[in-house]
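Student: this one's sequence-less:
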């Protein structure tokens, strides 16, 4: 059981809104920078929602008008290569990638360095028009290490990736949107609202179809077109063995709302 003191010292808050789990990074004095405590609490939050059968979709956001300012440079400055291995500093990214439930990033302010990589590790990114992204690691003598080169490369190509990572400049959300790295742009202050609306819509969708779509998109991205089409077709066919397929089509013909059960 969490004590009042432990709760007050936590840097990540969780709550549920219907079937949507909300994870909020709340470290205002450092603009939500990712230190080891934040990373561990994010792992715990994601794992708790993964285990909660009542949660079908997760929204990740930051408090105070910011997403994440980056990884905590003060904490990281004296680390050696073995420290990263022993402290498992990229565990949060692996856990996030391995979740069976969709995760939506709601980005206000900025998402820089590890914060940009955290957003890009999510399934969907909703960003405010005034938000900015960036991989400024080169300015402190290092480089992105949790997807900042590889995810950007696969969406935006090598020319944009090299421009952004070699200069470390901040990129407006509109440029990230044009480069297919942001799913949707909304007015400032509305990212969380939009993310929750999308998450609620996904949470109401048939779970088996949601899982199948995520799997074929993830695996298909690194496959040839023919292989991707084959993956898609097999997943499509398998869904015709589900009760949700029967219920969804029956409800459509009967002009009523379907009751999906994930079976």
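Tutor: Okay, I see it. For clarity, every value in this text was computed on a predicted model and none was experimentally measured. Numbering: from 1, shown residues only.
Student: contacts, neighbours, all on C-alpha from now
Tutor: Will do.
Student: how about the residue nearest to residue 55 when sequence neighbours are not counted, what does it touch?
Tutor: Excluding its sequence neighbours, the residue lying closest to residue 55 (Cα to Cα, 6 or more residues apart in numbering) is residue 19, at 4.6 Å. Taking Cα atoms under 8 Å, 6 or more residues apart in numbering, we find residue 19 in contact with 54-57, 200, 203.
Student: same thing with residue 32?
Tutor: 25-26, 62-63, 66-70.
Student: which stretches of this protein form helices?
Tutor: 4-9, 36-51, 73-76, 81-86, 91-98, 114-120, 150-156, 158-167, 173-178, 191-203, 207-220, 225-238, 243-254 (DSSP state H).
Student: now these in JSON lines, with distance to residue 185?
Tutor: Shown next, in JSON lines, are these (distance: least, Cα to Cα, whole Å):
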{"stretch": "helix 4-9", "distance to residue 185": "33"}
{"stretch": "helix 36-51", "distance to residue 185": "25"}
{"stretch": "helix 73-76", "distance to residue 185": "29"}
{"stretch": "helix 81-86", "distance to residue 185": "35"}
{"stretch": "helix 91-98", "distance to residue 185": "23"}
{"stretch": "helix 114-120", "distance to residue 185": "14"}
{"stretch": "helix 150-156", "distance to residue 185": "17"}
{"stretch": "helix 158-167", "distance to residue 185": "20"}
{"stretch": "helix 173-178", "distance to residue 185": "7"}
{"stretch": "helix 191-203", "distance to residue 185": "8"}
{"stretch": "helix 207-220", "distance to residue 185": "22"}
{"stretch": "helix 225-238", "distance to residue 185": "28"}
{"stretch": "helix 243-254", "distance to residue 185": "31"}
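Student: who wins for proximity to residue 261 among those helices?
Tutor: Comparison of these against residue 261 by Cα to Cα identifies helix 243-254 as nearest, at 6.6 Å.
Student: contact partners of that closest one?
Tutor: Taking Cα under 8 Å, 6+ apart as the rule, helix 243-254 contacts 206, 208, 239-240, 257-263.
Student: any quick PyMOL command for the buried ones out of these?
Tutor: With 16 or more other Cα atoms under 10 Å as the criterion, this PyMOL line picks the buried residues out of these:
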select buried, resi 206+208+239+258+260
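Student: quick check, nearest of the contacts of helix 243-254 to residue 120?
Tutor: Among these, and counting by Cα to Cα, the member closest to residue 120 is residue 208, at 23.8 Å.
Student: nearest spatial neighbour of that closest one, skipping sequence neighbours?
Tutor: residue 262 (5.6 Å).
Student: ok, now which ones touch the one you found?
Tutor: 206-208, 243-244 are the contacts of residue 262 under Cα under 8 Å, 6+ apart.
Student: could you identify the most distant pair in the residues you listed?
Tutor: Maximum pairwise distance among those (Cα to Cα): 11.2 Å, between 207 and 243.
Student: comparing the two, which residue is more hemmed in?
Tutor: Neighbour totals were compared for residue 207 and residue 243, and residue 207 leads with 18 against 15 (other Cα atoms under 10 Å).
Student: this is the other structure I want to compare:
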């Protein structure tokens, strides 16, 4: 309880977020950044509450870090709006095949900004678009990974669960402590947590405000793996670069198929999966099969199959050469 009071105190004492008023200069900079498209590498200068850059050996991983350390990365409206903007930019960037979302070693995000929420009344939040920005994470079509160190509480736990994969540092803590403030989760916590850890554990966490450790989160399936604090970001970047090297169309389809399992019956989910699988045969993969069908085992490097080639069904790619050159490539499609 003392720990929760400390966190609540930090959130209440944090300065409220404020929206930056764009000057003509900043508008011009943003216009130039958008115009640069794939060549844009960075972005911290355009944000007050997050840092944004492109990382990886091939510059194909979007990297977003929540940056309100004094408030333990409390999720104010301005931060969430900036996060929405960054994700929108990465969505349009054809070089970016995966995004990593992280915080600091002390806190991924300790919850929503309590000071910002306190003066709001029922009519305001009910009629307005309160928490509307939060959907940008769950609606993001490219794979997004949460790298969680420190506290992921309340809204912080919720936005981590909106991501496709969660990796945790060994000192990470997860929880939905809203009940201690006389409220309940409002960003999907009761739903996604139940799907991740089961009804009984989710009910215990929501009704008591108790937190779980990184190892417990791994045991319950909330996170995919746990790493030492100082190694977390590097390990996550390795996974992100691997995912980003795959075909973006294929990873998008895979993400859609897996996520549909939470909202469909088994029969409906299998039907969707099969239709998505079938659709790949109208793409460059169909050309691959035709090109190397006479081989006993042909190999095509997935990194050579781009979105444009998928969509436009370009027939000029020399797939036999690709198969021969990339025969030992670890990331590949095998076609009989």
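Tutor: Arrived safely, thanks for sending. Please read these numbers as outputs of a predicted model, since none were measured by experiment.
Student: so where in structure 2 does stretch 29-37 of structure 1 end up aligned?
Tutor: Counting by TM-score structural alignment, stretch 29-37 of structure 1 falls onto residues 70-78 of structure 2.
Student: what residues sit buried inside stretch 131-141 of structure 1?
Tutor: For stretch 131-141 of structure 1, by 16+ other Cα under 10 Å, it's 131-137.
Student: circling back to that earlier point, overlap in contacts, residue 207 and residue 243 of structure 1.
Tutor: 261-262.
Student: ends of stretch 167-177 of structure 2, what's the gap?
Tutor: Using Cα to Cα, to the nearest Å, the end-to-end distance of stretch 167-177 of structure 2 comes out at 21 Å.
Student: and residue 134 of structure 2, what pairs with it in structure 1?
Tutor: In structure 1, residue 134 of structure 2 lands on residue 93 (TM-score structural alignment).
Student: pretty sure that match is touching residue 145, no?
Tutor: No: between residue 93 of structure 1 and residue 145 there is no contact, the gap being 10.5 Å when judged by Cα atoms under 8 Å.
Student: which one of those two has more residues nearby?
Tutor: Using other Cα under 10 Å, the more surrounded residue of residue 93 of structure 1 and residue 145 is residue 93, with 21 against 13.
Student: how about the contacts made by the more buried one?
Tutor: 118, 121, 146.
Student: residue contacts, the second one?
Tutor: When you say that, I think you mean residue 121 of structure 1. 93, 96-97, 147.
Student: now swap in residue 55 of structure 2 and tell me
Tutor: Residue 55 of structure 2 touches 61-63, counting by Cα under 8 Å, 6+ apart.
Student: same check on residue 311 of structure 2?
Tutor: For residue 311 of structure 2, the contact set (Cα under 8 Å, 6+ apart) comprises residue 283.
Student: then residue 171 of structure 1?
Tutor: 132-134, 164.
Student: pick out whichever of those sits closest to residue 189 of structure 1.
Tutor: So of these, ranked by how close each gets to residue 189 of structure 1 (Cα to Cα), first place is residue 132, at 13.6 Å.
Student: alignment lookup: that closest one to structure 2.
Tutor: Checking TM-score structural alignment: residue 132 of structure 1 goes with residue 173.
Student: can you put the contacts of residue 55 of structure 2 in JSON lines and add neighbour count and distance to residue 36 of structure 2?
Tutor: Listed next are the contacts of residue 55 of structure 2 as JSON lines, based on neighbours: other Cα atoms under 10 Å; distance: Cα to Cα, whole Å:
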{"residue": "61", "neighbour count": "26", "distance to residue 36 of structure 2": "17"}
{"residue": "62", "neighbour count": "30", "distance to residue 36 of structure 2": "15"}
{"residue": "63", "neighbour count": "25", "distance to residue 36 of structure 2": "18"}
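Student: contact partners for the residue mapped onto residue 161 of structure 2 from structure 1?
Tutor: Aligned by TM-score structural alignment, residue 161 of structure 2 pairs with residue 120 of structure 1. Contacts for residue 120 of structure 1 (Cα under 8 Å, 6+ apart) come out as 147-148, 151, 181.
Student: most neighbours among the residues you listed, please name it.
Tutor: residue 148 (25 neighbours).
Student: and the aligned residue in structure 2 for it, how close does it get to residue 209 of structure 2?
Tutor: Counting by TM-score structural alignment, residue 148 of structure 1 corresponds to residue 189 in structure 2. Residue 189 of structure 2 is 12 Å from residue 209 of structure 2, where distance means Cα to Cα.
Student: intersection of neighbour lists for these two?
Tutor: By the contact definition Cα under 8 Å, 6+ apart, residue 189 of structure 2 and residue 209 are jointly contacted by residue 176.
Student: so who does the match of residue 132 of structure 1 touch?
Tutor: So residue 173 of structure 2 contacts 149-153, 211-214 (Cα under 8 Å, 6+ apart).
Student: leaving aside the residues adjacent along the chain, what's closest to the most centrally placed residue in structure 2?
Tutor: With distances taken as Cα atoms, centre = their mean, the residue of structure 2 nearest its centroid is residue 144 (2.6 Å). Residue nearest to residue 144 of structure 2 in three dimensions, not counting chain neighbours: residue 99, with 4.7 Å by Cα to Cα, 6+ apart.
Student: what residue in structure 1 is paired with the one you found?
Tutor: In structure 1, residue 99 of structure 2 lands on residue 58 (TM-score structural alignment).
Student: was I right to think that match contacts residue 101?
Tutor: Yes: in terms of Cα under 8 Å, residue 58 of structure 1 counts as a neighbour of residue 101; the distance is 7.1 Å.
Student: who's more crowded, those two?
Tutor: In terms of neighbours (other Cα under 10 Å), residue 58 is the more surrounded of residue 58 of structure 1 and residue 101; the figures are 28 against 22.
Student: before we move on, the earlier item: of the contacts of residue 32 of structure 1, buried ones?
Tutor: 25-26, 62-63, 66-70.
Student: quick one: those as CSV, columns for distance to residue 233 of structure 1 too.
Tutor: Shown next, in CSV, are these (distance: Cα to Cα, whole Å):
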residue, distance to residue 233 of structure 1
25, 39
26, 43
62, 38
63, 41
66, 41
67, 37
68, 39
69, 41
70, 40
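Student: just those now: which is nearest residue 7 of structure 1?
Tutor: The closest of these, once distances to residue 7 of structure 1 are taken by Cα to Cα, is residue 26, at 12.0 Å.
Student: give the contact list for the closest one.
Tutor: 11-13, 32, 62-64.
Student: one more time with 10 Å, if that's ok
Tutor: 10-13, 32-33, 38, 61-64, 66-68 (Cα atoms under 10 Å, 6 or more residues apart in numbering).
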